[in-house]
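> Sequence first, predicted coordinates after that:
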Amino acid sequence: MPGSTLNLTLLTSQEITNLKWFLWRTGSPSPILLQAGTCVSLTSSRGRALLSIVNITYKWAASSFNTSDSQCFVLAVQRCPAADTTYTCDLQSPGLSPLRVLVSVTIIQGGDTTCPEDSSAGAWNVTKAGHVAQAPCPGNKTGTVKRTCRPDGAWGPNHSSCTDTGLLALLYRARLLRAGQGWPDEEVPQILAQLPDQVVVVTSPSDLLALVNTIKVLAKIVASARIQLNGSALEALLKTTDKVLDMDASSLWTTARAQISAVGSNLLLAVETLACSLCPQDHPFSFGLPNVQLQTQLLRPTLPSDYRVSSSTQPMLQAHIPKHSLAPLGHNGTNVSVTSLMLQKLDHFLPSNYGQGLGDSLYATPGLVLAISIMAGGQIFNKAEVIMDFGDTNGTPHCVFWDHDLFQGKGGWSDAGCQVQAASASPTTHCICQHLTAFSILMSRHTVPKNTLLELLGQVGLGASIVALLVCLGVYRLVWRFVVQSKVAYLRHAALLNVVLCLLAADTCFLGASLLPPGPHSPLCLATAFLCHFLYLATFFWMLAQALMLAHQLLFVFHQLSRHRVLSLMVFLGYLCPMGFAGVTLGLYLPRGQYLGEGACWLDKKGGVFYTFVGPVLAIMGVNGLVLAMAVLKLLRPSLSEGPQVEKRQALLGVIKALLILTPIFGLTWALGLATLLEEVSIVPHYLFTALNTSHGVFILLFGCLMDRKVQEALRKHFCRSQPPNSTISLATNETYIP
């Protein structure tokens, strides 16, 4: 019965040796060998042998899935039903249980919206709106074609699941081999030899999936039965693979991947497995096509030199395995064979899955995958150091390999055991991995190429910012006691002084970070990134403290807080809050390997960690904008009862000027910073971002310090040794309210 299990036991009084089981189909010219497979199990002991076949299907009874004696049963309906009707068809065969099939019939009545008969895109009869018409596949295809009749009576596109019968025949033959029927040593090469002729009939995603599944099943048979393939069988596989990789991505690969996302990963694993199965007699072997290149070398036990291989692909790829990695394999005198397989375009058909540490960004690959395998003494070895050169790459590369076990077996890119190493005196990048598998390189799709002018602009801007901040500190050293004579002025300049100190320390750390060796294993690099995160956040939180102090002065004129209490609150907001943000970020993202960016002592811009910096900054910019709007409205409509004193008014105007000037500068800078993270931006935002971001100190010196009226008067008094005009002194010391 279909789906049941067949058990046959042979009992004999003699010891059983070299026992074979055969399946003899009715009408078949010769018996079929049964071997251990997914459905066949063979066990034997003294005087007893057991054959077990599980999950028997109709394919076990026929040599082909297509039968010529099929019949069509016609139901004659005497009266058309008034509504849609479901008919029941019971099929009875001798010796089998009845098979019940439900057949739904749609009734079209007068006035119903319908799609008209259409023979331009197939034989489509009149169909009721909202229903799906179904027709058999035309020509030498098996399956169905479906087409939806839209509610407005217009036909939708065709959706085909048609598969070429020749491809299906090869797939079913391979599956029967995998199940346990046939002679794998003979039939696997025969099926491979037929694939190049069958690949030309691939015209639909179903055809592509059937072809890839056939190669996948053959690879599993070869791996489980330890079959060795000759050179001609391998050439047939490589020719087929080359044509598959040239197939149209939009019409075939995209739809096939939508049905089975791992179809590219399945093809990669299957071709890898089959390429490693070349019989020793055919070594060395070399075969190249535009999308596929295979090279094998047979190394002597003495292993005189490194293993080196290069490709003629674009981009060009070079790889070599050092002698010290190969030496332990030849200690018993056996030959060592090394196989390298290069596949062009296949990485574009792999799922966009990225393992831990690579973030969730989209990457671009160079269009090349390299797979290397080492065999010694009949065993495959996966542990060896391999050094690869993928040519000149723009942006920050990641050396990765395709791990078939990630994402529940769908596969994904992983950088475990691989690292990037810049080549000396060369613009190329070396990938060094400690294992052998399918390698490639990942690059951010929208990474701005390394720009010497941009780097120089950033360094010069940071240097100018640091000098300006030092000048600002020197100015405060001279005029401090003259500009902080009132509480409001004291708090305003205290906040600005802390902004200067935090930004000076942050810029110094950031400039020094470029001199440190990047990497998560560098404690100094990690400490520098943490300090930069904390200090830049503190700069913005002190700006927030200025804004909140201004808001309090405007809203609560008659409920003033003491200088000590306000300063304590500002210190808490300016230092403890950013310290909390930076500490929590470090604790959350460092254990995941997502804290530091690639090749820099700064936060990783590809993951969520960077938004723990951008988020607070944007929130502060929003609060500052609200306070500025409120301050402008207050100053435009002054009140007699709540008008501040002249000196307080001047200090508040200074705060507003500082916030009004500094807030757009900082806001514009980080708006451009976010623009540089978006897709497909030009180089212009990067230049503007670098110029403004590295010039904060200059703007603070000019607009926050030197343009302050009190600071100017104090400087004139210090350098000119002359008293300012009486009117100025009068305004500075007057305690009455402005009428």
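Sure, I can see it.
> alpha carbons only for contacts and neighbour counts from here, please
Fine.
> Could you look up the SS state of residue 402?
strand (DSSP: H, G, I helix; E, B strand; the rest coil).
> Chain neighbours aside, what residue packs nearest to it?
residue 413 (4.8 Å; C-alpha to C-alpha, 6 or more residues apart in numbering).
> Now the element after the helix or strand containing that neighbour, going C-ward?
Per DSSP states H and E: residue 413 is located in strand 412-414. For strand 412-414, the following helix or strand on the C-terminal side (DSSP H and E) is strand 418-422.
> buried sites along that following strand?
Within strand 418-422, the residues scored as buried using 16 or more other C-alpha atoms under 10 Å are 418-420.
> Measure how buried the residue nearest to residue 402 is and give me the count.
Other residues near residue 413 come to 26 when the count uses other C-alpha atoms under 10 Å.
> take the one below as the second:
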Amino acid sequence: MKTAVCQTDGEWKLLEDTCIITEFKNLLLSSEDLIVDDVANFVANLSDTVGEFKEQIVNSTATISAIVEILDNIAALNIQEVSRDSMQDILDTVDVIVGDDSRESWVVLNANETRNVSSKLLSSMEILSDVLIGTFSIATERIFLDRTTFNNSFKADLNNSVVLDIPNTDISNIPITTITFFTLNIVMPARNTSFNINTNSNDTLPDNAINAAVVLVKLNATIQNVTLSYSKLNQSLSLHPQCVFWNFTLLNNLGAWDDEGCEFISEINNTVTCRCNHLTSFSILMATDIPRAVREALEIITYVGVGISLASLVICLIIEGYVWKAITRNSTAFMRHVSIINTALSLLIADICFIIGASISKNLEEDYEASVDPCSTITFFMHFFYLAVFFWMLVSGLLLFYRTVMVFSHMSKSTMLAIGFILGYGAPLIIAVITVAVTAPQDGYISKNNVCWLNWSPTKALLAMVIPALTIVFINIIIVIVVLFKMLRRGVGNVAQNDEKQTLVVILRCVVILTPLFGLTWSLGVGTIVTSNNNGIHITFALFNSLQGFFILVFGTLFDSKIRSILSRKFPTTSTTSNTTRSTSGGISSLSGLNWIRRLRRNIYRVSEATNSRSTGASESFTNI
């Protein structure tokens, strides 16, 4: 019988499965009356049957549980010797039930009433490994066993997953057995000593994960110094590594990961080194995320910020549409506002995709296979439109360069528009498509951390966002430096100074947009990857990233004096008396700044009119941006 519950999203979640494949029900009954002399033939029959029904087994929690019970019955027989052939059959059996395609079944098994099926499996392996005879190696797809002779010291690289090092001892000529389980991280729960045994959930510490192979070490002697160096399974995890072993007696014999007698030594180049004073089954636990309290704060900041950003972008587009005819009377102003509108539109769509992606991400943990396609689709559009934001900012930077450095050159509106759209949307589309084509066949396009975003480890798909973004920021910074140098150089010559002051206003406005909005935000984004345990960087990045739409409204639209002038004529406001306004130092400072800008503007326009007959093109370039 199978028991499932209908969730709020309409999907069914399996709670219990008592349907055992008939052949394994019979084998389970036989194992209860098994004698030592029949073990070899029995495990051979078990292995053959598992191979015949492996596709059905991985989706049947009851059958997996029955197989573990069979192995436990075999281990309880007090067998004195297990041969290589018998151990091969046992490992072939275990290999099938610990594969990635059985992940969902183990989630159910670890969350049921007993919650110790995985612990019972590991216990059986420990018991059987202790009675092996001979020296040999066995390798299956997901397991590697090595049995050799220990002489004073021991060092072994266990299939590039774990390096085991036992230094000099007084022990010689005794067998040592190691079994490395490469996928037992999906079988064993990540619960530790803080697990609440009374909860109905399997979560121990929801932010923890087993991030290395599980290695079982058996040696019939007391060892007080063993060093293990693990290769991390998920290289993006770097928070709070814990060196642990599986303690079968914890939590009323439920079993959990324990760090007693083990200590963390170092983490270098994605290799975590631990030292323990005993032998058993080892692995490492690592935090899958920043602390829960900080994560909750980040979620609040992000969603409130994205809401403000969406509202700001809508207001920005409405304002730009309202003043469009009045402010696009020349090619420079036309392209500047085309860039602002497309930057805002791209970010608006990207933020909407982000909200949809967040909703899909919640389903990834419950049904990864069903959610992976919509998650990949929304990730593609987020990648494309976030890139478009940066490339339209590059268009703005190139426009600044063109109109301030190449003053006397001329380009038609249609040509500028074509270049803008090719660069603003064509380049992001090419990068987004190439990213999918390269990483999707390796199943490395989207993140493995139940988030709809680009993968970091192992394909580094996220670099397809970070590298173009920071490259554009760098290019725009170079443009600003060149323009400043050009302006200062002209200031020494015979060019009208007021024109240069107007250029300075334009440059300052672009710097205000480029530096904090794009450079700082995505530099912090890189920082969250490099120093993922720095809560301050995470919070600052969330704040700046979620408020980008607000920054575009303020610095891209409202800081434009022409737009403010048009809006003030349409929506006149009643000002308070000047005495009241100037009663505070802040008011005086604000008015002084505004008066300085107004005087600067008047001087610029006077010079522009005076020099109109000599350099009409140059005047337009400086005064209408």
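Looks like it came in fine. All values reported here derive from a predicted model rather than from experimental measurement.
> Onto which residues of structure 2 does the strand holding residue 413 of structure 1 map?
With TM-score structural alignment applied, strand 412-414 of structure 1 matches no range in structure 2.
> chain center to that strand: distance?
Relative to the centre of its chain, strand 412-414 of structure 1 is centred 8 Å away, using C-alpha atoms, centre = their mean, to the nearest Å.
> Determine the set of other helices and strands touching that strand.
Helices and strands touching strand 412-414 of structure 1, by 3 or more C-alpha pairs under 8 Å, 6 or more residues apart in numbering; DSSP states H and E, are strand 397-403.
> Give the other helices and strands that the strand it packs on contacts.
Against strand 397-403 of structure 1 (3+ C-alpha pairs under 8 Å, 6+ apart) you get strand 412-414, strand 418-422, strand 438-444.
> let's see 10 Å
With contacts taken as 3 or more C-alpha pairs under 10 Å, 6 or more residues apart in numbering; DSSP states H and E, strand 397-403 of structure 1 sits against helix 263-275, strand 363-364, strand 368-376, strand 412-414, strand 418-422, strand 428-433, strand 438-444.
> and the angle from it to strand 428-433?
30 degrees (axes from the mean of the first three to the mean of the last three C-alpha atoms, to 10 degrees).
> Next, count neighbours for residue 467 of structure 2.
12.
> ditto for the one 5 residues further on
When neighbours are counted by other C-alpha under 10 Å, residue 472 of structure 2 registers 21.
> Spatially nearest residue to it (excluding sequence neighbours)?
Nearest-residue entry for residue 472 of structure 2: residue 394, 6.1 Å, with adjacent residues in sequence omitted and distances by C-alpha to C-alpha, 6+ apart.
> From residue 439 of structure 2, how far out is the residue most central in space within structure 2?
Centroid check for structure 2 by C-alpha atoms, centre = their mean gives residue 447 as the closest residue, at 5.6 Å. Counting by C-alpha to C-alpha, to the nearest Å, the separation of residue 447 of structure 2 from residue 439 of structure 2 is 11 Å.
> Need the overlap of contacts for the two.
Residues touching both residue 447 of structure 2 and residue 439 by C-alpha atoms under 10 Å, 6 or more residues apart in numbering: 454-455, 458-461.
> and which of these is nearest to residue 282 of structure 2?
residue 458 (24.0 Å; C-alpha to C-alpha).
> rewinding a little: pretty sure the residue nearest to residue 402 of structure 1 sits against residue 358.
Yes. Between residue 413 of structure 1 and residue 358 there is a contact under C-alpha atoms under 10 Å: 8.4 Å.
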